[in-house]
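Undergrad: 3D model of this:
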Amino acid sequence: MAKFNPRICFLLGFVACASLLGVGAYLQFVEELEPCPLCISQRLAILATGVVFLLAGLHNRGRKVYAVVSAVTALSGASISARHVWLQHLPPEEVPECSPGLEYVFQHFPLADTIKLMLTGTGECAKVDWTLLGFSIPAWTLLAFLLLATWGGLQFVNGEEQPENE
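TA: Sure thing, here's the model as predicted:
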């Protein structure tokens, strides 16, 4: 099996996460697609995964720990994305009610309620504003998280080969 420098691989994972955040910013600020609570939660999970990848790339120790943490962080994001995809496929009569704006919720609700709202989604999360090849943004994000989790997890077995004793 080919072995690659784990630090470079982790830094490539960071670049992937930064690119995903860049796409999110483009869709929000150029295409004017306003993110829902689950979209924001997914961005936070991408950011967290990217930070783990960056720390792993800069730090020269603990490759296996970073591999597990990056995979777990990405899988946490995948679970949020999966919830979002599920909401988008609910029949209209089963879609939860829309909530007040996130800014209002942050100002007037307890933190626990705000976090619950951000992780479970609301009616506006079920709306599909944009697709590419028939897949919505959360579906693409779910795929990205699964790829990031795989990439991070592969670094568990991707280490420097030990020289053989002669």
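Undergrad: all contacts plus neighbour counts: C-alpha atoms, from now on.
TA: Fine.
Undergrad: just checking, Q88 touches K127?
TA: Yes - assessed by CA atoms under 8 Å, Q88 is found in contact with K127 at 6.3 Å.
Undergrad: more neighbours, those two?
TA: Per other CA atoms under 10 Å, whichever of Q88 and K127 has more neighbours is Q88, with 20 against 15.
Undergrad: which residue ranges form the strands in this protein?
TA: 131-132, 135-136 (DSSP state E).
Undergrad: deepest-packed of these, please.
TA: strand 135-136 (a mean of 16; mean count of other CA atoms under 10 Å).
Undergrad: contacts for that strand, please.
TA: V128, D129, W130 (CA atoms under 8 Å, 6 or more residues apart in numbering).
Undergrad: in the biggest helix by length in the chain, what's buried?
TA: Ranked by number of residues, the top helix in the chain under DSSP state H is helix 63-88. Using 16 or more other CA atoms under 10 Å as the test for burial, helix 63-88 gives 63-64, 66-85, 87-88.
Undergrad: and if you look at stretch 125-142?
TA: Residues C125, A126, S136, I137, P138, A139, W140, T141, L142 are the ones in stretch 125-142 that count as buried (16+ other CA under 10 Å).
Undergrad: quick check, nearest of the residues you listed to P35?
TA: Nearest to P35 among these is C125, at 8.6 Å by CA to CA.
Undergrad: correct me, but that closest one touches E34?
TA: No - with contact defined as CA under 8 Å, C125 does not reach E34; the gap is 10.6 Å.
Undergrad: run this one through as well so I can compare:
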Amino acid sequence: MTTLSQSLEDPRFPAILLALASAGVLGAALFFQFVLGYQPCILCLMQRWPYVAVLVFSIVTLLFRQWKGVGDALLVASGLALVACAGIAAYHVGVEQHWWAGTSSCGGSGPANSLEALRAQVMAAPVTRCDEVAWSLFGVSMAGYNVLISLGLAAFAFVSARIAYTRTPVSRTAL
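TA: Next up is the predicted model:
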């Protein structure tokens, strides 16, 4: 019978868990978008890319398991991608709460000089604004939940990388 710590010594196990979690988060985002009809803003779309990166890192970890140390490094890379995702999501929460302004892609741009320029701005503006909460549960928006999920997965990735790195050292003569 293996313990959780023994399972985490092989970077493939946490890579599988991170891939499943990332696929679940992306699946939920796509479900909200295509089934429930919640259109994402530009910040919502930006928050998806780190999960795609984690999926790629996990697949590479599984494919190149014979390369010692690659899985450990990719767990760290996954953790860093998830920290970046948490940062984007935290920024999005701040925009939703009107603590600061969003990016120029979030629905606002400079003043128009003419009626035609104003019309062009209105027509080019995104349908979904970043500063409006489209969905929330218990007062927490999707971006707020993404901060928590990303940080939790990042912590798991870093702890798993540390455990995998400190496992029985590889003989230097074998390399």
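Undergrad: what does A157 of structure 2 correspond to in structure 1?
TA: Under the alignment (TM-score structural alignment), A157 of structure 2 maps onto G152 of structure 1.
Undergrad: oops, could you answer that again for G71 of structure 2 instead?
TA: Match for G71 of structure 2 (TM-score structural alignment): R63.
Undergrad: how about F32 of structure 2?
TA: In structure 1, F32 of structure 2 lines up with L27, judged by TM-score structural alignment.
Undergrad: separation between the closest residue to that match other than its chain neighbours and V68 of structure 1?
TA: Among residues not flanking L27 of structure 1 along the chain, L33 sits closest, at 5.7 Å (CA to CA, 6 or more residues apart in numbering). Per CA to CA, to the nearest Å, L33 of structure 1 is found 33 Å from V68 of structure 1.
Undergrad: what's the counterpart of L62 of structure 2 in structure 1?
TA: Match for L62 of structure 2 (TM-score structural alignment): G57.
Undergrad: meant to ask about M142 of structure 2
TA: Aligned partner of M142 of structure 2 by TM-score structural alignment: I137.
Undergrad: ok, now which ones touch that match?
TA: By CA under 8 Å, 6+ apart, the contact list for I137 of structure 1 reads W130, T131.
Undergrad: hmm, 10 Å instead?
TA: Neighbouring residues of I137 of structure 1 by CA atoms under 10 Å, 6 or more residues apart in numbering: G24, L27, C39, S81, H84, V85, V128, D129, W130, T131, L143.
Undergrad: not counting sequence-adjacent ones, nearest residue to the corresponding residue of structure 2 for A126 of structure 1?
TA: Mapped onto structure 2 by TM-score structural alignment, A126 of structure 1 lines up with D131. Excluding its sequence neighbours, the residue lying closest to D131 of structure 2 (CA to CA, 6+ apart) is E96, at 4.1 Å.
Undergrad: which residue lines up with the one you found in structure 1?
TA: So E96 of structure 2 corresponds to Q88, using TM-score structural alignment.
Undergrad: quick one: that match from A82 of structure 1, how far?
TA: Distance from Q88 of structure 1 to A82 of structure 1, counting by CA to CA: 10 Å.
Undergrad: thinking again about what came up before, I figured the match of G71 of structure 2 hits V157, correct?
TA: Yes - taking contacts as CA atoms under 10 Å, R63 of structure 1 lies within contact range of V157: 9.2 Å.
Undergrad: give me the common contacts of these two.
TA: By CA under 10 Å, 6+ apart, the residues touching both R63 of structure 1 and V157 are P6.
Undergrad: tell me the contacts of the match of F32 of structure 2?
TA: If you count contacts by CA under 10 Å, 6+ apart, L27 of structure 1 has them with L21, L33, E34, P35, W130, I137.
Undergrad: related to what we said a few turns ago, closest to L47 of structure 1 out of the buried residues of stretch 125-142 of structure 1?
TA: T141 (12.8 Å).
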